[in-house]
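> sequence and computational prediction follow.
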Amino acid sequence: MSDLLSQDEIDALLRGMNQASPSSPAISDQDKDVLGEIGNISMGTAATTLSILLNQKVNITTPVVSILKWDELPKEFPVPYVAIKVVYKEGLDGVNLLILKKEDVEIIADLMMGGTGQIEFTDELTELQLSAIQEAMNQMVGSASTSLSSMLNLKIDINPPEAFVIDFAQNAEEMIPELKRADEIVKVAFRMTIGDLIDSQIMQLIPVDFAKQLVDAMLKNALGTSVQAETTVQTQHESGKEEVLRQPSSQTSKSQRTASQPSYTPTPKKEQPQQVYNVSPVQFESFDEEEERRYPENIELILDVPLEITVELGRTQKLVREILEFSTGSIIELEKLAGEPVDILVNGKVIAKGEVVVIDENFGVRITDIVNPSNRL
């Protein structure tokens, strides 16, 4: 009888893990270890992404997992924090919250905007700072989700993270109703260091039911991998035994083999008829730029697809501080000279050049040159 677990036995084992007795905790110590390992790997990937964004050495390590009640959150987080809400829409069904201190967010936002991080803290965060931290967290959570997808062997997709200031004593129930309904929340706290500027914590709040979903997915993937590896080893072992049985013992004498095995006379091989191949020179497509390009035969299938046409007058680059100094009457100098052709883009790709004209009371563009497809590449 095989010692391997069938898929039904694996499912039964997982169901037994989920059906805890009334006296057992909602999250066991083993579950905490699994959550800590998931967070450690995910945040390690996120730290690498944040390091690239900030051009600073970033470490996010040492997860500490604990269980909180909803009523304990105001005591655990007595001052306003910045929360980043992450909603999973594919692969997993749930939500979690990243919590950062307001001062840490101000430093990260300043680094995102090209500053040194040496700043004077303010009473309230600006919309620009919230946008900066939201973009940083968007990149971090995207990397963490990719890592999580590899760990769980699932296709995982999330909604764009949402950043906001939260006061757990006042507006928490309104901002995060998912955690309110969960009552019990798993807190995973990580130590976060950014250069010599930040030595703080970044915390993750996960509803208990979503935490169990993560643990079950991790254990199921681990059991499946173990069963697959064991099956492979057993198959190789059985194949090796069959090979040994088929091969004669090296210690068997020649006379014994001769007595036990019939004589064998090889049959002469029949000559195979020689195949005849038709060989002809290969015909390559002409790369002459002057040759007229033909449309594909099925071009009619996409003739009604709408495309966005944009006329670009020119471009330039400015620092964030220069953009903040813009006011009515400010002049932005572009890199193009007066009278130069403008670029005509279709869905963001340059396909032609032209000159600006006026048609009645509207602007228009007269095409003066079509960009060759090879030059576009």
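On my side now, so go ahead.

> can we go C-alpha only for contacts and neighbour counts from here?
Will do.

> spatially nearest residue to Tyr83 (excluding sequence neighbours)?
Quick fix: residue 83 reads Ala, not Tyr. Excluding its sequence neighbours, the residue lying closest to Ala83 (Cα to Cα, 6 or more residues apart in numbering) is Ile99, at 4.7 Å.

> so the one you found sits in a strand?
Yes - assessed with DSSP: H, G, I helix; E, B strand; the rest coil, Ile99 lies in a strand.

> would you mind measuring from the residue nearest to the spatial centre of the chain to Leu152?
Central residue of the chain (Cα atoms, centre = their mean): Thr146, 3.2 Å from the mean position. Computed as Cα to Cα, to the nearest Å, the Thr146 to Leu152 distance reads 10 Å.

> please, which helix or strand holds Phe168?
Using DSSP states H and E, Phe168 falls within no helix or strand.

> state the distance from it to Ala229.
For Phe168 relative to Ala229 (Cα to Cα), the value is 47 Å.

> these two: which is more packed in?
More crowded of Phe168 and Ala229, by other Cα atoms under 10 Å: Phe168, with 23 against 12.

> so which residues of this structure form strands?
Per DSSP state E, the chain carries strands over the ranges 58-69, 81-90, 94-101, 157-158, 162-166, 184-194, 198-207, 309-312, 342-346, 349-359, 362-370.

> looking at the ones you listed, which is closest to Val320?
Comparing the strands of the chain by their distance to Val320 (Cα to Cα), the top pick is strand 162-166, with 20.5 Å.

> can you count the residues close to Leu100?
That count, for Leu100 with other Cα under 10 Å as the rule, works out to 20.

> what packs against the longest helix anywhere in the chain?
Ranked by residue count, the top helix of the chain under DSSP state H comes out as helix 208-246. Under the contact definition 3 or more Cα pairs under 8 Å, 6 or more residues apart in numbering; DSSP states H and E, helix 208-246 sits against helix 7-18, helix 29-54, helix 127-152, strand 184-194.

> can you pull the buried residues of it?
208-221, 223-224, 227, 231 (16 or more other Cα atoms under 10 Å).

> one more: stretch 189-198?
For stretch 189-198, by 16+ other Cα under 10 Å, it's 189-190, 192-194.

> let's have these in a markdown table, adding distance to Asp110.
Below are the buried residues of stretch 189-198 laid out as a markdown table (distance: Cα to Cα, whole Å):
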| residue | distance to Asp110 |
| --- | --- |
| Ala189 | 24 |
| Phe190 | 22 |
| Met192 | 17 |
| Thr193 | 16 |
| Ile194 | 13 |
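
> biggest separation within the residues you listed, which pair?
Ala189 and Ile194 (16.0 Å).

> from Gln251, how far off is Lys241?
In terms of Cα to Cα, Lys241 sits 18 Å off from Gln251.

> typo on my end, it should be Ala172
Counting by Cα to Cα, the gap from Ala172 to Gln251 is 80 Å.

> how near is the residue nearest to Val320 when sequence neighbours are not counted to Gln317?
In this structure, Val320 finds its nearest non-sequential neighbour in Met113, 6.4 Å apart by Cα to Cα, 6+ apart. Separation of Met113 from Gln317 (Cα to Cα): 14 Å.

> next, the one to line up against it:
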Amino acid sequence: MENSNEMYLSEMEKDVIGEVMNISLGSSATSLSSLLNQRVDITVPEVNVVSAQKFDFEDLEPAIGVEIKYISGIEGDNVMILKKDDIKVILETLMGTEIADDEFELDEIAMSAVCEVMNQMMGSSATALADFIGKRVDISTPVTYEIVNKEDFKGRYYADNDIIVSVKFKLKVGDIINSEFINVISVPLAKEMVTLFLSGTGLGDNTDTTVETTESMPSKSDDTVKTENGEKKQKEINKKEQVMPHSVQYENEDTEEEEVNRPKSRRKKQHEYYEDDFDEEDEDYDYEPRRRKSDRRTRKSKTPVNVSPMEYESFEDEEEELSNEQLTNLGLIMSVPLQISVEIGRTKKKIKEILEFQQGSIVELNKQAGAQVDVIVNGQVIAKGDVVVVNDNFGVRVTEIVKKDDIVKITM
């Protein structure tokens, strides 16, 4: 059967499918990890090409199906099959409560939560897939349903003689899930993914063209190669000689050994000899910049400059006495009511993400659980504290407060 399946997908194509699905679902793992606040690993894809009649997922029963339709970029269905127990654990972690096995059922609330989780996971997967194949990919909203039996699932998508591609993954979520799930796609969809991947990476038709071009090129003899290398080196030497100054060329005529062993005083005198050897016009042209620099050095003032740090007057310790009129005004200000608000945290979201909010959506803030909250007046933080409950209402126990002088400035 394995040899006959190569008529549908070769070993190379199966490897490509495994890599594409592994990377796309790796992004799904990141989304699931953010939702559950748990480490999520999705690894070791196992790609199999089987007939729909022989396809079996007995190890996952009772199972939940998640149907995703690719509506642009690529076309086809991608169906995920997960264990019902794994879905239960995910919902328990998401909602922070335990559900008894006999009480768990996919009611409207559970379906909504599962769809939200799968929507974020498969949205990340589609984005990663688009980057991988170099083409935008859009998906429909995932549809979650309970699989009654294998025959019902197969009859929903395939005929008995249809050939399908199943990709099995290992799923590990912290210490709460160590399981597997299966992705099922059609052979045409798998072929399309392989083609887009190979064309996007330049490994498609370009490979054969490169080989043919290489084979058709005439080989050069060793003598020809040596001659060309010698000509290139000679051209490089000529270019260097044209660029280098006359004095440097002359000095380079000595051997390296003579240059190293030559005393410094001799080298200095030789350099002076070259300068005197030029005519007056050349000397002005070549060395005038040096003379100007020397002139600038001699014109620098040698008088020491005294630098002292700037001293600023301090106004913090000075207490101004308020007049009677100011005291009266201050008394009036003290009776003005101010709106106090308590902020537990903030975050930023794109407009697209905000429009996707719905009942059950979770917004993660930039503060850890148990951190102190900010007490805000007129948009300014005046204190920090802990959240408490007072007479069935929320309250704040102030644990840290800014200076009272700053509070007066805020209220003015």
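Great, that's in hand. Predicted model, so just to flag it, every value in this text is computed and none were measured.

> got a TM-score for the pair?
TM-score for the superposed chains, counting by TM-score structural alignment, normalised by the length of the first structure: 0.52, backed by 224 aligned residues with a Cα RMSD of 3.7 Å.

> alignment lookup: the residue nearest to the centre of the first structure to the second structure.
By TM-score structural alignment, Thr146 of the first structure lines up with Thr127 in the second structure.

> neighbours around the aligned residue in the first structure for Ala159 of the second structure, how many?
The alignment partner of Ala159 of the second structure in the first structure, by TM-score structural alignment, is Lys180. Neighbour count for Lys180 of the first structure, taken as other Cα under 10 Å: 17.

> please apply the same query to the one 5 residues further on.
Ile185 of the first structure sits with 26 neighbouring residues when counted by other Cα under 10 Å.

> quick one: residues contacting it.
Residues in contact with Ile185 of the first structure, defined by Cα atoms under 8 Å, 6 or more residues apart in numbering, are 67-70, 179, 205-208.

> closest to Ala47 of the first structure out of those residues?
Leu205 (18.1 Å).

> aligned counterpart of that closest one in the second structure, please.
Using TM-score structural alignment, Leu205 of the first structure lines up with Val184 in the second structure.

> please report how far its match lies from Ile68 of the second structure.
For Val184 of the second structure relative to Ile68 of the second structure (Cα to Cα), the value is 10 Å.

> overlap of the contact sets of the two?
78-79.

> need the contact list for the corresponding residue of the first structure for Met193 of the second structure.
Counting by TM-score structural alignment, Met193 of the second structure lines up with Leu214 in the first structure. Contacts for Leu214 of the first structure (Cα under 8 Å, 6+ apart) come out as Leu35.

> what's Asp31 of the first structure aligned with over in the second structure?
So Asp31 of the first structure corresponds to Glu13, using TM-score structural alignment.

> count of neighbours near that match?
19.

> wait, isn't it in contact with Thr195?
No - when contacts are counted by Cα atoms under 8 Å, Glu13 of the second structure is not listed as touching Thr195 (9.2 Å).

> and Val50 of the second structure, what pairs with it in the first structure?
Superposed on the first structure with TM-score structural alignment, Val50 of the second structure falls opposite Leu68.

> how many neighbours does that match have?
Counted with other Cα under 10 Å, the neighbours of Leu68 of the first structure add up to 16.

> shouldn't Asp216 of the first structure be in contact with Leu14?
Yes - the pair Asp216 of the first structure / Leu14 is scored as a contact, 7.0 Å apart, by Cα under 8 Å.

> end to end, how far does stretch 164-172 of the first structure reach?
11 Å.

> how about it: buried residues?
Applying 16+ other Cα under 10 Å to stretch 164-172 of the first structure flags 164-169, 172 as buried.

> out of those residues, which is nearest to Val350 of the first structure?
Of these, the one sitting nearest to Val350 of the first structure (Cα to Cα) turns out to be Phe164, at 38.4 Å.

> does the closest one touch Pro80 like I think?
No - here Phe164 of the first structure lies out of contact with Pro80, judged by Cα under 8 Å, at a distance of 10.2 Å.

> contacting residues around the nearest residue to Asn138 of the first structure once chain neighbours are set aside?
Among residues not flanking Asn138 of the first structure along the chain, Pro161 sits closest, at 5.8 Å (Cα to Cα, 6+ apart). Shown in contact with Pro161 of the first structure (Cα under 8 Å, 6+ apart): 84-87, 134, 137-138, 141.

> let's have the strands of the first structure in JSON lines, adding distance to Ala26 of the first structure.
JSON lines is the format used below for the strands of the first structure (distance: least, Cα to Cα, whole Å):
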{"stretch": "strand 58-69", "distance to Ala26 of the first structure": "9"}
{"stretch": "strand 81-90", "distance to Ala26 of the first structure": "22"}
{"stretch": "strand 94-101", "distance to Ala26 of the first structure": "17"}
{"stretch": "strand 157-158", "distance to Ala26 of the first structure": "26"}
{"stretch": "strand 162-166", "distance to Ala26 of the first structure": "26"}
{"stretch": "strand 184-194", "distance to Ala26 of the first structure": "9"}
{"stretch": "strand 198-207", "distance to Ala26 of the first structure": "11"}
{"stretch": "strand 309-312", "distance to Ala26 of the first structure": "56"}
{"stretch": "strand 342-346", "distance to Ala26 of the first structure": "56"}
{"stretch": "strand 349-359", "distance to Ala26 of the first structure": "54"}
{"stretch": "strand 362-370", "distance to Ala26 of the first structure": "66"}
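
> Ser33 of the second structure: neighbouring residues, count only.
Around Ser33 of the second structure there are 17 residues (other Cα under 10 Å).

> what lines up against it once you look at the first structure?
In the first structure, the residue matched to Ser33 of the second structure (TM-score structural alignment) is Ser51.

> would you mind confirming that its match is in contact with Thr45?
No - using Cα under 8 Å, Ser51 of the first structure is not in contact with Thr45, being 10.1 Å away.

> which residues do these two both contact?
Residues touching both Ser51 of the first structure and Thr45 (Cα under 8 Å, 6+ apart): none.

> the longest helix of the first structure vs strand 58-69, what angle?
Relative orientation of helix 208-246 of the first structure versus strand 58-69 (axes from the mean of the first three to the mean of the last three Cα atoms, to 10 degrees): 120 degrees.

> angle of helix 208-246 of the first structure against strand 94-101?
Using the same axes, to 10 degrees: helix 208-246 of the first structure against strand 94-101 is 110 degrees.

> so how far is helix 208-246 of the first structure from its chain's centroid?
Taking Cα atoms, centre = their mean, to the nearest Å, the mean C-alpha location of helix 208-246 of the first structure is offset from the chain mean by 26 Å.

> re the thing from before, the residue nearest to the centre of the first structure against Ile156, yeah?
Yes - here Thr146 of the first structure reaches Ile156: they are 7.4 Å apart, a contact under Cα under 8 Å.
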